[in-house]
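Asks: Prediction below, plus the sequence it came from.
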Amino acid sequence: MSFEHIIYFVTSGVALLSLNRPKSLNSFNEAMHLEVREAFKLIKADKRVRALVLTGEGRGFCAGQDLSDRNVDPNAESPDLGRSIDKFYNPLIKTIQELPMPVICAVNGVAAGAGANIPLACDLILAGRSAKFIQAFCKIGLVPDSGGTWFLPRLVGMAKAKELALLGEVVSADDAVQIGLINRVVEDDVLRQEAMDLAQKLASQPTKGLAYIKRALNQTFDHGLHAHLELERDLQRLAGQTQDYREGVAAFMEKRTPAFKGE
């Protein structure tokens, strides 16, 4: 499928989805939203795909919403920003969280506004040394969306979350890893390759089991211990029925490297 505003391909069990509006720091307009949505449909339907790398082209990962794509005329009727969130951003965050495979975000350069929060929905975040994270919403009188007010307190604690959201200050990649916002910092020139290598490592693992792990961890704060123990039981029952579990046990007993197929 041909795209204009994103780059999408699959190699060795890994899908790469790269935002491709570099002149606008990959800020989202409606056309790019629609292409990203189509790419996720392809990912869900393609049995070859066992891990996903999400990144951006050029000198920035994503500057959030393209404000030129909205009517902000002070003399016109106020726009309904909730409609845009309902139509595009919320479904995107839910899709990333619910995707039954590991999602790695490779943050290159600026990640601002929604572009700073979309990575937080992913399972692992790698950032180039020059990456910068900015909760820019407060600068224009808005509230962090795309899960920002949900992810931030869970990742960095409430005090730091309020600091990031209320001040909108730039957070460097090194600071981001120190406060627990992201997982790793790598040099800019190897960022994409590091992300692809990590994704291929994950794609070679028992990916149904990884999907169950992701599901359990994502639901950690949804209920109490007793309910979560029951969820673990239910997911373990499903994991135990996979071919990968059989292969893993057989390989352990035979002292050989397992050959997982994600089945």
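Replies: Yep, that arrived.
Asks: use CA for all of it now, contacts and neighbours both
Replies: Noted.
Asks: Going along the chain, name the strands of the protein.
Replies: 6-11, 14-19, 51-56, 60-62, 103-107, 110-112, 124-128, 132-134, 171-172, 184-186 (DSSP state E).
Asks: So which of the ones you listed is nearest residue 145?
Replies: Relative to residue 145, the nearest member of the strands of the chain by C-alpha to C-alpha is strand 110-112, separated by 11.4 Å.
Asks: ok, the closest residue to residue 22 other than its chain neighbours to residue 90 distance?
Replies: Once flanking residues are discounted, residue 22 sits nearest to residue 58: 5.1 Å by C-alpha to C-alpha, 6 or more residues apart in numbering. Taken as C-alpha to C-alpha, to the nearest Å, the spacing of residue 58 relative to residue 90 amounts to 25 Å.
Asks: Take this one as well and set it beside the first:
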Amino acid sequence: MAVEVSHEGPVLTIALDRPDQLNACTRELHVELAAAVKQARSPEVRAVILTGNGRGFCVGQDLGEVRADGGGGNDVRLRTLYNPTIRALRALEKPVIAAVNGVCAGAGLSLAAACDIRVASEHAKFVPAFANIGLIPDAGASYHLVHVLGYAKAFEWMTSGRHLGAEEARALGLVSEVLVPDALLEHAGERAQALAAMTGAAVGLTKRLMQQALHTTLDEQLELEAQLQGYAGSTPEYAAALDAFLDRSAAKRGG
């Protein structure tokens, strides 16, 4: 097995599990990762953590497999293995937290960038890698990093090949928090559980709404807000939360 999947209540943790190879991506890993992301679509799952076992988060493509394939086929590999998984991660209407435990390089960086929230161990290292071997950012990196960092910062970093430590990644805005290694997964789990406990479909709908905001006009976004708010306001979860809020307010006034 190249991917380990575990549940804790409504939180699904997906751990890449080729620790001796720093979780480099092979066909086997891609197949199992795609199955895990499909499993995350279950209504019982309300938040997802993506991490790596061992010293690495993911160092991207296993280059030994590329050499065995004759050194080419990057476009086919992207279209058939990487891109479907990136699309599936973004299509999940639930939060995905990348818990970056170690080196995060190449397409591993692309995976982390496709997540909604990124937290990192003090030992994490972020490595663009692409330009260093004559390649371009792929698996969504050119898209997500521009939106996370802004064009100028993303371009400068991607073309420099410069390694970022965890604190520099936080300063740049790539990760939101840096933790001691032993606390990383526990903290990611606490954040995931808190998001999973939010009322109804609010978090998933907010993810959909904010993704659409990347390429819509203001008028289109205002209409989408109205549509999704109409749906959210019609759910039993909203009605229960509203009643509870009003009851608490009445109790405070009465006191």
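Replies: Nice, I can see it. Since the model is a prediction, treat every value here as computed from it, not as a measurement.
Asks: TM-score for this pair?
Replies: The TM-score (TM-score structural alignment, normalised by the length of structure 2) is 0.94; 249 aligned residues with a C-alpha RMSD of 1.4 Å.
Asks: pretty sure the residue nearest to residue 22 of structure 1 contacts residue 27?
Replies: No: if you go by C-alpha atoms under 8 Å, residue 58 of structure 1 and residue 27 don't touch, sitting 11.9 Å apart.
Asks: Which one of those two is surrounded by more residues?
Replies: When residue 58 of structure 1 is set against residue 27 and neighbours are counted by other C-alpha atoms under 10 Å, the residue ahead is residue 27, at 27 against 16.
Asks: counterpart of the more buried one in structure 2?
Replies: For residue 27 of structure 1, the aligned position in structure 2 is occupied by residue 24, per TM-score structural alignment.
Asks: list the contacts for that match?
Replies: Going by C-alpha atoms under 8 Å, 6 or more residues apart in numbering, residue 24 of structure 2 touches 18, 58, 59, 60, 61, 62.
Asks: So it versus residue 125 of structure 2, what's the distance?
Replies: Residue 24 of structure 2 sits 15 Å away from residue 125 of structure 2, going by C-alpha to C-alpha.
Asks: now do residue 68 of structure 2
Replies: Distance of residue 68 of structure 2 to residue 125 of structure 2, computed by C-alpha to C-alpha: 28 Å.
Asks: Just want to know which of those two has more residues nearby.
Replies: residue 125 (23 against 9).
Asks: mind checking what the more buried one lines up with in structure 1?
Replies: In structure 1, the residue paired with residue 125 of structure 2 is residue 132, using TM-score structural alignment.
Asks: quick one: contacts of stretch 161-170 of structure 2?
Replies: 120-132, 175-178.
Asks: among those, which ones are buried?
Replies: Buried members of the contacts of stretch 161-170 of structure 2, scored by 16 or more other C-alpha atoms under 10 Å, are 120-130, 175, 177-178.
Asks: and these as JSON lines, adding distance to residue 73 of structure 2?
Replies: Converted to JSON lines, these look like this (distance: C-alpha to C-alpha, whole Å):
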{"residue": "120", "distance to residue 73 of structure 2": "32"}
{"residue": "121", "distance to residue 73 of structure 2": "34"}
{"residue": "122", "distance to residue 73 of structure 2": "35"}
{"residue": "123", "distance to residue 73 of structure 2": "33"}
{"residue": "124", "distance to residue 73 of structure 2": "30"}
{"residue": "125", "distance to residue 73 of structure 2": "28"}
{"residue": "126", "distance to residue 73 of structure 2": "25"}
{"residue": "127", "distance to residue 73 of structure 2": "23"}
{"residue": "128", "distance to residue 73 of structure 2": "20"}
{"residue": "129", "distance to residue 73 of structure 2": "18"}
{"residue": "130", "distance to residue 73 of structure 2": "16"}
{"residue": "175", "distance to residue 73 of structure 2": "32"}
{"residue": "177", "distance to residue 73 of structure 2": "37"}
{"residue": "178", "distance to residue 73 of structure 2": "37"}
